[in-house]
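>>> sequence and computational prediction follow.
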Amino acid sequence: MSAPDGRRRRGGGRGADGGREQSMVPRADFTSYYGRPVLKPPVWKEDIAYYFFLGGLSAGSALLAAGGDLTGRPALRRGGRLGGLAALIGGTYYLIVDLGRPDRFHHMLRVAKPTSPMSMGTWALSVFGGALGAAAATEFVPERWRVVRGLGSAAGVAAAAVAPAVASYTAVLISHTAVPFWNTAKDELPFVFVGSAAASGAGLGLIVAPRDQAGPARRLAVLGAGLELAASQRMEGRLGLVRGAIEEPTPKKFFTAARALTIGGAVGAALFARRSRTAAVLSGAALLAGSLAQRLGVFHAGVVSTEDPKYVVGPQRQQLAERERRPVSPGEGLGPKTSPDAHGDAGLGGH
């Protein structure tokens, strides 16, 4: 039946001719209450991206320093330990600035909760910092103090063993939040961070070590850059609607710079760093800058994804639509826990 003015009535019923009537209600836009964001943006400032970068750099440097120690490359070992410790100190500063009070970090050590990325990350960072600091301290003792030097080697290996956890825990931490971009990228983000950390550590190695000792740094540069670029490409391919966040001006600027610098640094390390000290330094600087740009891009993309309601509401609607299209198994619709209302609430609340 039609309304007196000839328009179709509202509703989804069928007309006399069996055709489905058109709804008079316009298609809903992605809006929110009084134009406010659906989610509050992260309370972190850009300082936290510097912590992500410096923590990853410290982890990559410690890993490379242990390799240099085991293969008889003293310049690579020394530069990795001291550079990694300096990066760790700088990262700790930015972490404390973000936390607001230094005692908040101390409070995290009162418990150990395996299911909490923050708790495990705090413990990993503490163990890593102690081991790396001890290894770096032995660089200032005479060579004849062999026992102390041996303890430094053991501490360096311990730091290298914890380094992958230090490089990746921040990615796990932010991906377990409600921020749409970070949460959607949770499967690839740890690999992006680990690859970026390895590339930045290799970049520092190319700068501090002479060419005849920088072989491991050159190889790690290629491997780290390859992992970072591959994981980033896969991440961008499965973001869906949230991909629009990385196309916004600020995140796009950083992601574009990160890709160009990382590729340039890896190519330089593989083809030119062996023959030219200048090329090695430039390649290392490019890898460091690319790693920093990657972290800044991830941070700003997360912030942008909370500012537009479509990045929050759209993925939830898509998940619900996929569940509705999924075949119902026998018995799935029985019981109060699988009722349509409960199913819908779980889908929205669990994202």
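The structure has been received and is ready for your questions.
>>> C-alpha from now on. contacts and neighbour counts both.
Will do.
>>> any idea how far residue 181 is from the residue positioned nearest the centre of the chain?
For the chain, residue 171 is the residue whose C-alpha lies nearest the centre (Cα atoms, centre = their mean; 3.7 Å). Distance of residue 171 to residue 181, given as Cα to Cα, to the nearest Å: 12 Å.
>>> would you mark the buried spots in stretch 193-207?
193-207 (16 or more other Cα atoms under 10 Å).
>>> tell me which two of those residues sit farthest apart.
Farthest-apart pair in the buried residues of stretch 193-207 is 193 and 207; separation 21.2 Å (Cα to Cα).
>>> so which residues of the stretch 1-150 of the chain form helices?
47-70, 74-99, 103-107, 117-137, 146-175 (DSSP state H, counting those that start in this stretch).
>>> what's the angle from the longest one to helix 47-70?
What it means is helix 146-175. Here the directions of helix 146-175 and helix 47-70 differ by 150 degrees (axes from the mean of the first three to the mean of the last three Cα atoms, to 10 degrees).
>>> included below, for side-by-side comparison, is a second structure:
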Amino acid sequence: MVPPAEFTSYYGRPIVKPSPWEIDIPAYMFAGGLAAGSSLLAAGADLTGRDALRRSGRLAALAGLSFSVVALVHDLGRPARFLNMLRVAKLTSPMSVGTWILSAYGPFAGVAAAAEVAAVLPARWRRGPVPLLMALGRPAGLVAAVTAPPVAAYTAVLLADTATPSWHEAYRELPFVFTASAAAAAGGLGMVTAPAAQAGPARRLALGGAIVEQLAEARMERSMGITAEPLHQGPAGRLMRAARVLTVGGALGSLVAGRSRVAAVISGVALVAGSACTRVGVFEAGQQSAKDPRYTVVPQRERLERGERVRYEADISRRR
């Protein structure tokens, strides 16, 4: 019997270096997705006359965006590094494109949230630029909603564009997973912060996001081949299982949340926590895959075999 192959590398060093990113990056990805989903939900609430849902969505978008930027700057080390990335626009760089997406989305989300704060000021303070700020709330909120989907999706492209095996092999479905997860989290937060009478769109967004997330994740794992294994092992596996339980449980709870405030809060918190676990779980799975040479070597061999098979079949067809 031939023993199973052991995959090693020169001097025991990883073939692909694990990313130097820390927990700041998955926190930045989660908060940015939550902000984007909240802006989209707030714009819909604004157009349908749901004032409480609009207000909570805009303020949640600003809070999520602020936390996301702080986490990103903390990972970069110095705020100036974020500003330096705005010196160029490089379409082939997900980091450069993402910086410009955030820069386009952030001011409008901030103005929309500021308009909500201005609306609750005493009448004697509504002078000078305050009325103008209140008037800009709707157009700023709509522009923020238009630019929100790229904010939720580009972080998946940022991961998939690396050489880290479990991130790179998920490049087809990971943007759908992250975007749907952001929708589920934003809907869950809307269920928590808005009264039940106005939270119908939040419940539907949460349910739809949870369903799409689970379907996209299942398809992603099938397409990843051997590199999907880290999603089921170690800390990443525990986080992904927790994410699945929380997301499915929150989605089921959203079906009865309209009749019970307690169910709405519990389900909403579960959906937000499930989205956070998804981001951290995917991040940890990628780090784990980079440390094991098997997840680099086996996919390379499979691609070579597929290429040789395609060339062989093309040669046979020409001879015929």
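Perfect, I can see it now. Since the structure is predicted, the reported quantities are computational estimates derived from the model, not experimental observations.
>>> got a TM-score for the pair?
For these two chains in superposition, a TM-score of 0.92 is obtained (TM-score structural alignment, normalised by the length of structure 2); 309 aligned residues with a Cα RMSD of 2.1 Å.
>>> residue 63 of structure 2 contacts residue 34, doesn't it?
No: assessed by Cα atoms under 8 Å, residue 63 of structure 2 is found out of contact with residue 34, at 9.4 Å.
>>> between these two, point out the one with more neighbours.
Using other Cα atoms under 10 Å as the criterion, residue 63 of structure 2 and residue 34 rank with residue 34 on top: 35 against 18.
>>> distance of the counterpart of the more buried one in structure 1 relative to residue 82 of structure 1?
Under the alignment (TM-score structural alignment), residue 34 of structure 2 pairs with residue 57 of structure 1. Going from residue 57 of structure 1 to residue 82 of structure 1 by Cα to Cα gives 12 Å.
>>> can you check residue 275 of structure 1 too?
For residue 275 of structure 1, the distance to residue 82 of structure 1 - Cα to Cα - is 26 Å.
>>> between the two, which has more neighbouring residues?
Using other Cα under 10 Å, the more surrounded residue of residue 275 of structure 1 and residue 82 is residue 82, with 21 against 12.
>>> on that earlier part again, wait, what's in contact with the match of residue 34 of structure 2?
Neighbour list for residue 57 of structure 1: 84, 87, 197, 198, 200, 201 [criterion: Cα atoms under 8 Å, 6 or more residues apart in numbering].
>>> go again using 10 Å as the cut-off
By Cα atoms under 10 Å, 6 or more residues apart in numbering, residue 57 of structure 1 lies in contact with 51, 63, 80, 83-88, 91, 163, 166-167, 194, 196-204, 288, 291-292.
>>> try residue 290 of structure 1
With contact set as Cα under 10 Å, 6+ apart, residue 290 of structure 1 has these partners: 196, 199-200, 203, 225, 254-265, 284, 296.
>>> which of the residues you listed fall within helices?
Using DSSP state H, the members of the contacts of residue 290 of structure 1 that fall in helices are 196, 199-200, 203, 225, 254-265, 284, 296.
>>> of those residues, buried ones?
Among those, those buried by neighbour count (16+ other Cα under 10 Å) are 196, 199-200, 203, 225, 254-255, 257-259, 261-265, 284, 296.
>>> quick one: the strands in the stretch 201-350 of structure 1?
For the stretch 201-350 of structure 1, strands defined by DSSP state E, counting those that start in this stretch do not occur.
>>> need the counterpart of residue 79 of structure 2 in structure 1.
Aligned partner of residue 79 of structure 2 by TM-score structural alignment: residue 102.
>>> apart from its neighbours in sequence, what residue is nearest its match?
residue 96 (5.4 Å; Cα to Cα, 6 or more residues apart in numbering).
>>> ok, the one you found touching residue 44?
No: using Cα atoms under 10 Å, residue 96 of structure 1 is not in contact with residue 44; the gap is 11.7 Å.
>>> between those two, who's got more neighbours?
Here residue 96 of structure 1 and residue 44 are compared on neighbour count by other Cα under 10 Å; more neighbours surround residue 96, at 17 against 13.
>>> that one and residue 70 of structure 1, how far apart?
Following Cα to Cα, the distance that separates residue 96 of structure 1 from residue 70 of structure 1 is 34 Å.
>>> perfect, I'm done here.
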